[in-house]
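>>> got a predicted structure plus its sequence, pasted below:
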Amino acid sequence: MSAPDTNVERQEDTHKPALLGIRGALIFGFAMILLMVIFTFSRGEDPSAETLIGSEAERVEGERPGAGVAIDTYAPGTNETN
């Protein structure tokens, strides 16, 4: 069943503030996501030797694997390092 008195023009005028608020919230949300992506890419940098872990530390860009990076090896199943 449909509503007995459907006047779309009057309902549009009545709901205009709510629709503008929803539209504003969507624009604000998209702007925040866009700014977050731009900020993330602008702050990105190559990782340094201090931030690399495990086998990544061996592959320092521009150097041969393992050059200048000390890696502490361990025996699996123990807490002892070599």
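Good, I have the coordinates. The structure presented is a predicted model; accordingly, all values stated were derived computationally and were not measured.
>>> use CA for all of it now, contacts and neighbours both
Fine.
>>> neighbours of D72, just the number please.
Neighbour count for D72, taken as other Cα atoms under 10 Å: 8.
>>> ugh, wrong one, I meant A18
Neighbourhood size, A18 [other Cα under 10 Å]: 11.
>>> what's the answer for the one 4 residues further on, then?
Using other Cα under 10 Å, I22 is surrounded by 12 other residues.
>>> please compare the first structure with the one that follows:
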Amino acid sequence: MSAPDTNIETQKENHRPPLLGIKGAMIFGGLMLLGVVIFALMNGSEPSAETLIGTETTVQPSN
């Protein structure tokens, strides 16, 4: 059951600041995430031939 004397316009006005704060936090979080992705892409480097991947060792065949 809903309250019989609910004023929708008053509720809209009362909830406006918290909703703006939530939207602002979502935008800020999205921009920060985008910034982290751009930062990672800008500072990454491709592996070179000397880069050791894992713990592989080369075994020389004994003749």
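Thanks, I have the structure now. Only a predicted model underlies this, so the values are computations on that prediction, with no experimental measurement involved.
>>> compared with structure 2, how much does the biggest helix by length in structure 1 deviate?
Counting residues, the longest helix in structure 1 under DSSP state H turns out to be helix 16-42. Here helix 16-42 of structure 1, set against structure 2 after superposition, deviates by a mean of 0.8 Å using mean Cα distance after the TM-score superposition for structure 1.
>>> now the element after that helix, going C-ward?
Using DSSP states H and E, the helix or strand that directly follows helix 16-42 of structure 1 along the chain is helix 55-58.
>>> report the buried residues of that following helix.
Within helix 55-58 of structure 1, the residues that count as buried by 16 or more other Cα atoms under 10 Å are A57, E58.
>>> tell me the centre residue of structure 2?
Nearest to the mean C-alpha position of structure 2, counting by Cα atoms, centre = their mean, stands L33 at 3.6 Å.
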